[in-house]
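Trainee: Okay, sequence plus prediction incoming.
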Amino acid sequence: MVFSSILFMFIYLPIILAVYYICPLKWRNFWLFIVNFVFYGWGEPVYIVLMLFSIFINYINGLFIEKYKKTDRKRAKAVLVVNIVINLSLLVFFKYFDLLANTLNQMVGSVLILPLNLALPIGISFYTFQTMSYPIDLYRGDTRVEKNFINFGSYVALFPQLIAGPIVRFKDIADQLRSRIHSSDKFSSGVRRFTVGLAKKVLIANNVGILWDTYAAMPASELTVVGSWLGIIAFTFQIYFDFSGYSDMAIGLGRMIGFEFLENFNYPYISKTVTEFWRRWHISLSTWFRDYVYIPLGGNRKGKRRQLLNILIVWALTGLWHGANWTFLVWGMYYAAFLIIEKLWLLKALDRSPNFVGHIYTVLVVICGWVI
């Protein structure tokens, strides 16, 4: 079920909102808990079990981490490590098993492992990162433990941001799960934001995407330089308006039920460097990798060589997060190369150059990146 569908907008959403505002305050999270799973299981009901398992494991391990983090730090860390392994194992199995199996089969020249051809559980890349951030923050002392299973389950499966983000950390909405503000102004703001996102998706992304689809379907012999550039530029706009449109709709839906999510896009195509672009594009993902991978690896605190290695690791993982194909690893390394070059010398050169030089450079790098 997608936000722009007739089913969602004219049946599912009105029912959710009507019952939500009729319910007493203490029952609203329970209602969200129920409708989240209706939304999640609409296409593949079997994966409701997977979601419930993920919620239960992270909820229980969170309680154990809270119990031991002050009295037995080693045991708390062991629970955290086990929890991370479980989350990553689920993600790797459902998203990357076939990629690894096919790669191994190609390397040895025979079928050693049969691909499973499983349908990818909706939102697993997003909610896995959410569930991993919770126990890590708990262990670090950056958030409080959630003892209410319904509240925690509502957070993990919250339908507005389940499909395409933003990646919401528990510490950012922990207080909102217990008590959040509802007002006509906030609701109307949510409706406006949802409408803006819907327009981006339906009126711009879908229509611009037609041009890209036409180009992508053409035989190589019929492609022209001008046509190729038009197709690539169309895809550049399509992916932005599609993705940012979903984020706008998610933020708007969140406001309709009292939640405030952090922004996920901040006009990325006006950036003057690739570094700046990734501070403006899919902000919740880039900050997640910064806080839970880059900084724990040492960030920029252990010398220039270690910093550059950390960038390579982060962007290898970022690329693979986007898709189960080695092309995405190449895409991640592509951006890592430019980020490293900027760290070494290019940022200083761009600072001394007119702004339009940085804009042109960044747009060209990004466009070529989408081609990969």
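Mentor: Structure received.
Trainee: hey, let's count contacts and neighbours off CA atoms from now on
Mentor: OK.
Trainee: What separation do you get for Leu52 and Leu118?
Mentor: 19 Å (CA to CA, to the nearest Å).
Trainee: So which of these two has more stuff around it?
Mentor: Leu52 (14 against 11; other CA atoms under 10 Å).
Trainee: Now the more buried one: closest residue in space that isn't a chain neighbour?
Mentor: Distances taken as CA to CA, 6 or more residues apart in numbering put Gly153 closest to Leu52, at 7.9 Å, once the chain neighbours are dropped.
Trainee: Do I have it right that the one you found meets Leu32?
Mentor: No: in this structure, Gly153 is not within contact of Leu32 by CA atoms under 8 Å, at 9.3 Å.
Trainee: Just give me the neighbour total for Asp351.
Mentor: 13.
Trainee: Next: Asp98.
Mentor: 20.
Trainee: Likewise for the one 10 residues further on?
Mentor: Close neighbours of Val108, defined as other CA under 10 Å, add up to 9.
Trainee: One more: Cys368?
Mentor: For Cys368, using other CA under 10 Å, the count is 15.
Trainee: That one: which element?
Mentor: Using DSSP states H and E, the element containing Cys368 is helix 355-371.
Trainee: cool, and Ala78?
Mentor: helix 73-91.
Trainee: now whichever helix or strand comes after that helix, how far from the centre of its chain.
Mentor: Past helix 73-91, heading to the C-terminal end, the next element that is a helix or strand (DSSP H and E) is helix 97-108. Relative to the mean C-alpha coordinate of its chain, helix 97-108 is positioned 26 Å out (CA atoms, centre = their mean, to the nearest Å).
Trainee: can you give me the angle helix 97-108 makes with helix 73-91?
Mentor: Angle of helix 97-108 versus helix 73-91, following axes from the mean of the first three to the mean of the last three CA atoms, to 10 degrees, is 80 degrees.
Trainee: Quick one: residues in contact with helix 97-108.
Mentor: Helix 97-108 is contacted from outside by 111-117, 324-325, using CA atoms under 8 Å, 6 or more residues apart in numbering.
Trainee: Which among those residues count as buried?
Mentor: By neighbour count, with 16 or more other CA atoms under 10 Å, these hold 324-325 as buried.
Trainee: Restricted to helices, list the contacts of helix 97-108.
Mentor: In helices, judged by DSSP state H, none of the contacts of helix 97-108 are found.
Trainee: Looking at the contacts of helix 97-108, which one is closest to Ala157?
Mentor: Ala157 has its nearest neighbour among the contacts of helix 97-108 in Ala324, at 22.7 Å by CA to CA.
Trainee: And here is the other one:
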Amino acid sequence: MVFSSLLFLFVFLPAVIAAYFLMPKKRRNLILFIFSLMFYAWGEPVYIILMLFSTLTDYFLGRYVERFKERNQIGQAKLMMILSVIINLSLLGFFKYGDFIIYNISSIFEISYRGMKLPLPIGISFYTFQTMSYTIDIYRGEAEAQSNIIDFGVYVSLFPQLIAGPIVRYKTIARQLKERQETIKSFSYGAKRFLFGLGKKVLFANNIGLIWEEVYKARSSELSVLSAWIGITAFALQIYYDFSGYSDMAIGLGSMFGFRFLENFNYPYMSKSITEFWRRWHISLGSWFKEYVYIPFGGNRKGPLKHIRNITAVWLLTGIWHGASWNFVLWGGYFALLLIAEKLILSKLLKKLPAIINHLYALIFILFSWVIFAFESVEGGIQYFKAMFGITSSGIIDNQGIYLLYTNIILFLILFIGSTDYPSRAANKVFTKYFKGNLMPAAIECTVLIIIFTLSIAYLVDGSYNPFLYFRF
């Protein structure tokens, strides 16, 4: 089940809202826990056992970590923390990377291997990182162990951010699990944020995604330069509106139930460098790796060589986190090289160049990264790069490219502008200057939200193309 589905919008969400707010406050976490398990079970019911196992394991290990620390038995506390990390990584490794590892070993020794072909547990990459951070934070003394198993179960399984984040660290919502306030203001903000996210996903990501689908299915050797660049630009916009829209919906749903999740995107395509891009894109993942890998490894404090080592390690892990395929390893290595180059050389040069040049530099290398990301076959990615640079027989411009550009130029322009902060800044300026103190801004906002909801539902009823790109991570 995904948020942008009629089942979620008209059955699941109304049911959980009604049950939640009809219950007394002390029972509301139980309602969230039950409905979150139901939400998870819709995809793979058998994997509820896996989530419950992970929940129980980290709940008890967290309690042991705290108990040993209170007794000043630091060695035993560290052992419990390490055990939690090993169990979580083992689960993630088995289900997500088992076939990949065994297949590559089999290839080296020329052994036939058909693979286990287990379905990937939904959201396992997200909730294993959350549960690991829980025991690590208790060991560090940055969080207290949760005594209520239901409250901890809500933290692990909370459906708004279960399958695609943002990755929520326990210490950021520990108090909210017990003391959050559900208000009309937070609910209305959450509903508004959810609807804007729904529009980004359904109206923008799905429509621009159809362009990428058409280009992706064509043979790269038959693509002109124009078609190839249109295709990868469409993919870049699709994955942004798809993932950021889903994050908006998750943040909005959290607010409806009184939770405050941290932002996960901050207009990443406005970046002037790759370093800035990764401060703006999937912020929760970058923060997690910085907090639990980069800094513990020494960050930039132990000399340039170890600094390079730490950047490389973080970005190879970031690539592997996204999927069990060599293209993701290359994707992570690609960003590691760019970030190292910026740290050592490019940052000083970029500061001397005009802002527009910096923007173009960042956008071009980001587009190149999406080619690596989009093609699980490394050979497929190479062929697509050839098309982008005209190393094919199809030339620079062809009828397909002209048709795609001509019929979708308005959509591209809307999505380009929408990926910046200019619309929100302009709206705030107009409302502040001309409508301050009256109801016009609220009326306009309500009208826009009604239009977004109506169009989104019409699309979902009529359309069959409704993918979610990060669902498989």
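Mentor: Great, that's in hand. Note that the coordinates shown come from a computational prediction; the quantities given were computed from them, not determined experimentally.
Trainee: How close are the two chains, by TM-score?
Mentor: In this superposition the chains share a TM-score of 0.99, using TM-score structural alignment, normalised by the length of structure 1; 371 aligned residues with a CA RMSD of 0.8 Å.
Trainee: returning to what we had before: and the gap between the residue nearest to Leu52 of structure 1 and Val145 of structure 1?
Mentor: 13 Å.
Trainee: before we move on, which element is Ile122 of structure 2 in?
Mentor: Short version, using DSSP H and E: Ile122 of structure 2 is in no helix or strand.
Trainee: Excluding sequence neighbours, find me the nearest residue to it.
Mentor: Nearest to Ile122 of structure 2 is Ile163, by CA to CA, 6+ apart, at 5.9 Å.
Trainee: for the longest helix anywhere in structure 1, packing partners?
Mentor: Scanning structure 1 for the helix with the most residues, using DSSP H, yields helix 225-256. Of the remaining helices and strands, those touching helix 225-256 of structure 1 by 3 or more CA pairs under 8 Å, 6 or more residues apart in numbering; DSSP states H and E are helix 184-199, helix 206-217, helix 355-371.
Trainee: Out of these, which gets nearest to Val274 of structure 1?
Mentor: Taking those one by one with CA to CA, helix 355-371 is closest: 5.6 Å.
Trainee: which residues in structure 2 does the closest one align to?
Mentor: Using TM-score structural alignment, helix 355-371 of structure 1 corresponds to residues 355-371 of structure 2.
Trainee: residues of that stretch that come out buried?
Mentor: 358-359, 361-363, 366-371.
Trainee: How far away from the center of its chain is that stretch?
Mentor: Using CA atoms, centre = their mean, the offset of stretch 355-371 of structure 2 from its chain centre is 20 Å.
Trainee: mean deviation of it from structure 1?
Mentor: Following superposition, stretch 355-371 of structure 2 is found to deviate from structure 1 by 0.5 Å on average (mean CA distance after the TM-score superposition for structure 1).
Trainee: quick revisit: with distance to Leu177 of structure 1 added, can I get the helices and strands packed on helix 225-256 of structure 1 in CSV?
Mentor: Below are these laid out as CSV (distance: least, CA to CA, whole Å):
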stretch, distance to Leu177 of structure 1
helix 184-199, 16
helix 206-217, 34
helix 355-371, 37
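Trainee: Which one of those helices lies nearest to Ser284 of structure 1?
Mentor: Short answer: helix 184-199, nearest of those by CA to CA, at 17.4 Å.
Trainee: mean shift between the closest one and structure 2?
Mentor: Looks like 0.6 Å for helix 184-199 of structure 1 (mean CA distance after the TM-score superposition for structure 1).
Trainee: so what secondary structure elements neighbour that helix?
Mentor: helix 225-256.
Trainee: Which is the succeeding secondary structure element to the helix it packs on?
Mentor: That would be, after helix 225-256 of structure 1 and using DSSP H and E, helix 274-280.
Trainee: rewinding a little: for the residue nearest to Leu52 of structure 1, list the residues it contacts.
Mentor: Gly153 of structure 1 neighbours (CA under 8 Å, 6+ apart): 33, 52, 55.
Trainee: And for structure 1, the residue most distant from the center?
Mentor: Ser221 (37.2 Å; CA atoms, centre = their mean).
Trainee: Can you give me the distance of that one to Gly231 of structure 1?
Mentor: For Ser221 of structure 1 relative to Gly231 of structure 1 (CA to CA), the value is 15 Å.
Trainee: and the angle for the host helix or strand of Ile450 of structure 2 with helix 184-199?
Mentor: Element membership of Ile450 of structure 2 [criterion: DSSP H and E] is helix 440-462. Orientation note: helix 440-462 of structure 2 sits at an angle of 50 degrees relative to helix 184-199 (the same axes, to 10 degrees).
Trainee: and for helix 440-462 of structure 2, what span of structure 1 is it aligned with?
Mentor: Going by TM-score structural alignment, helix 440-462 of structure 2 sits over no part of structure 1.
Trainee: which parts of that helix are buried?
Mentor: Quick answer for helix 440-462 of structure 2 (16+ other CA under 10 Å): 441, 449, 452-453, 456-457, 459-460.
Trainee: what residues does that helix touch?
Mentor: Applying CA under 8 Å, 6+ apart, the set of residues contacting helix 440-462 of structure 2 is 4-6, 192, 195-196, 198-199, 202-203, 431, 435, 466.
Trainee: which one among the residues you listed gets closest to Glu214 of structure 2?
Mentor: Asn466 (15.0 Å).
Trainee: what's in contact with stretch 21-36 of structure 1?
Mentor: Residues contacting stretch 21-36 of structure 1 (CA under 8 Å, 6+ apart): 16, 19-20, 150-151, 153-154, 157-159, 177.
Trainee: same thing with stretch 413-432 of structure 2?
Mentor: Contacts for stretch 413-432 of structure 2 (CA under 8 Å, 6+ apart): 204, 237, 267-270, 441.
Trainee: at 6 Å instead, please
Mentor: Tyr267 (CA atoms under 6 Å, 6 or more residues apart in numbering).
Trainee: burial of Gly141 of structure 2, as a residue count?
Mentor: Neighbours of Gly141 of structure 2 (other CA under 10 Å): 12.
Trainee: Now do the same for it: its match in structure 1.
Mentor: Using TM-score structural alignment, Gly141 of structure 2 sits opposite Gly141 in structure 1.
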